[in-house]
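Trainee: predicted model follows, preceded by the sequence.
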Amino acid sequence: MSTDLRDTLELPEVDQIGFVVQDLEKALAHYEPLFGPFTVMDALDMEWDYRGVQETSSLKIAFAKSGEIEIELIQWISGKTPHKEFLDAGREGMHHLRFIVDNVEGKVEEAKACGYHQIWYKRFGEGLAAAYLEREGDPLILEFFENKHG
């Protein structure tokens, strides 16, 4: 097996860098001069599989682009989420890297061989799903994102 995780999992280039922030408005004021304007959206009362349990959560999210990389800012509002865990651990800042994959569930299975396990998951519909994965001793989360709708 290759020692290069991207090769082992046959991952494409990073598509997104996600940051968890305490206050989205403050973060926008801080990061817009660096990344340009953000598009803000509310992700309210969404159900996710969180550590094997269905949980309802709300987030406030903002997106911008830096070249080909999407920059995502996430403010936790309510519910049990990996973002809340991150904040509760006293952290703020870079939280995850996103990779576009053809099949989220299949890639999650492959990642188990590399020590990753799924902690957050949602299938939005046919061809659209997202999963967060973590591994012991590594604070960086991987996100696999399937989007066959463009």
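Mentor: That came through fine.

Trainee: contacts, neighbours, all on C-alpha from now
Mentor: OK.

Trainee: longest helix in the chain, by number of residues?
Mentor: Longest helix in the chain, counting residues (DSSP state H): helix 24-35.

Trainee: need the residues that contact it.
Mentor: The list of residues contacting helix 24-35 from outside it, by C-alpha atoms under 8 Å, 6 or more residues apart in numbering, reads 21, 38, 60-62, 64-66, 71, 73-75.

Trainee: now the buried members of the residues you listed.
Mentor: When the contacts of helix 24-35 are checked for burial by 16 or more other C-alpha atoms under 10 Å, the buried set is 21, 38, 60-62, 64-65, 71, 73-75.

Trainee: dump the contacts of helix 24-35 to a markdown table, plus distance to residue 47.
Mentor: As requested, the contacts of helix 24-35 are exported to a markdown table (distance: C-alpha to C-alpha, whole Å):
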| residue | distance to residue 47 |
| --- | --- |
| 21 | 21 |
| 38 | 25 |
| 60 | 15 |
| 61 | 16 |
| 62 | 19 |
| 64 | 25 |
| 65 | 27 |
| 66 | 30 |
| 71 | 23 |
| 73 | 20 |
| 74 | 17 |
| 75 | 17 |
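
Trainee: put this next to the previous one:
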Amino acid sequence: MSRIFGAVCQNGYVVRDIRAAMDHWINVMGVGPWFYIDRVKTDYFRHRGAESGVEMSIALANSGDLQIELIQQRNDAPSMYREFLDSGREGMQHMSYWTRDYQALYDRALSLGYKVGHEGQIGGEHGRFCYFDTESHPGTIVEISDISGGKGRFFEHIKQIAATWDGSDPIREVRAR
């Protein structure tokens, strides 16, 4: 439990081949089903303060209470995902903390000296997210994510489906909105 952010809710893995990564998690780890969005539509995305046209695919599944996120960046636009891959790494890149009071947590982190690496929004005001530039050790980037709207309901749906998953229909395509 973080004294600043609360409980870790998600581990995020940046991968070069999201299909191969889902297959690994399904067939080797037994985790699923995966909710796959081929091309995520962001309302905005900024990397180190500058607009970026990042294109990415994501897949989400739960292992108990912990959500696993797979991210494949589809272009060379600036992002912390691209920085991670360009440094020769692939795998766990961030831990995400979820909040229903995003602005308060965002402001608190900034007041404590955290610096924004990249941030964006998906699906309106209650879909904000921010990755702080905290990687002094591989895989320790801190993300905060607003779950006060539709994203929170979607995440809860994924968790509920995973709790009774029987192995069927392991990859479920979700249309980007």
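Mentor: Great, that's in hand. Bear in mind the structure is a predicted one, so any value in this text is a computation, not a measurement.

Trainee: circling back: so of the buried ones among the contacts of helix 24-35 of the first structure, which ones are in strands?
Mentor: Per DSSP state E, strands hold the following members of these: 21, 60-62, 64-65, 71, 73-75.

Trainee: of those, which is the nearest to residue 86 of the first structure?
Mentor: Nearest to residue 86 of the first structure among these: residue 21, at 9.6 Å, using C-alpha to C-alpha.

Trainee: quick one: contacts for that closest one?
Mentor: Applying C-alpha under 8 Å, 6+ apart, the residues near residue 21 of the first structure are 27, 73-76, 92-93.

Trainee: next one: residue 99 of the first structure
Mentor: 11-16, 142-145.

Trainee: out of those residues, which is most surrounded?
Mentor: With neighbours taken as other C-alpha atoms under 10 Å, the top of the contacts of residue 99 of the first structure is residue 143, carrying 28 neighbours.

Trainee: give the contact list for the alignment partner in the second structure of that residue.
Mentor: Counting by TM-score structural alignment, residue 143 of the first structure lines up with residue 143 in the second structure. Contact analysis of residue 143 of the second structure by C-alpha under 8 Å, 6+ apart lists 94-97, 129-132.

Trainee: please enumerate the strands of the second structure.
Mentor: 10-14, 34-37, 44-47, 50-51, 56-63, 66-73, 91-99, 116-121, 128-132, 141-146, 171-173.

Trainee: map residue 101 of the second structure across to the first structure for me.
Mentor: Checking TM-score structural alignment: residue 101 of the second structure goes with residue 103.

Trainee: any idea how far residue 24 of the first structure is from the closest residue in space to that match that isn't next to it in sequence?
Mentor: Leaving aside its sequence neighbours, residue 103 of the first structure sits nearest to residue 146 (C-alpha to C-alpha, 6 or more residues apart in numbering; 6.0 Å). In this view, residue 146 of the first structure and residue 24 of the first structure are 26 Å apart by C-alpha to C-alpha, to the nearest Å.

Trainee: compare those two (neighbour count), which wins?
Mentor: residue 146 (22 against 18).

Trainee: correct me if wrong: that one contacts residue 101.
Mentor: Yes: using C-alpha atoms under 8 Å, residue 146 of the first structure makes contact with residue 101 at a distance of 5.3 Å.

Trainee: quick revisit: list the contacts for the residue nearest to residue 103 of the first structure?
Mentor: 100-104, 127-130.

Trainee: most neighbours among these, which one?
Mentor: Of all the contacts of residue 146 of the first structure, residue 104 has the most neighbours under the rule other C-alpha under 10 Å, reaching 24 neighbours.

Trainee: who's in contact with that one?
Mentor: Counting by C-alpha under 8 Å, 6+ apart, residue 104 of the first structure makes contact with 129-131, 144-146.
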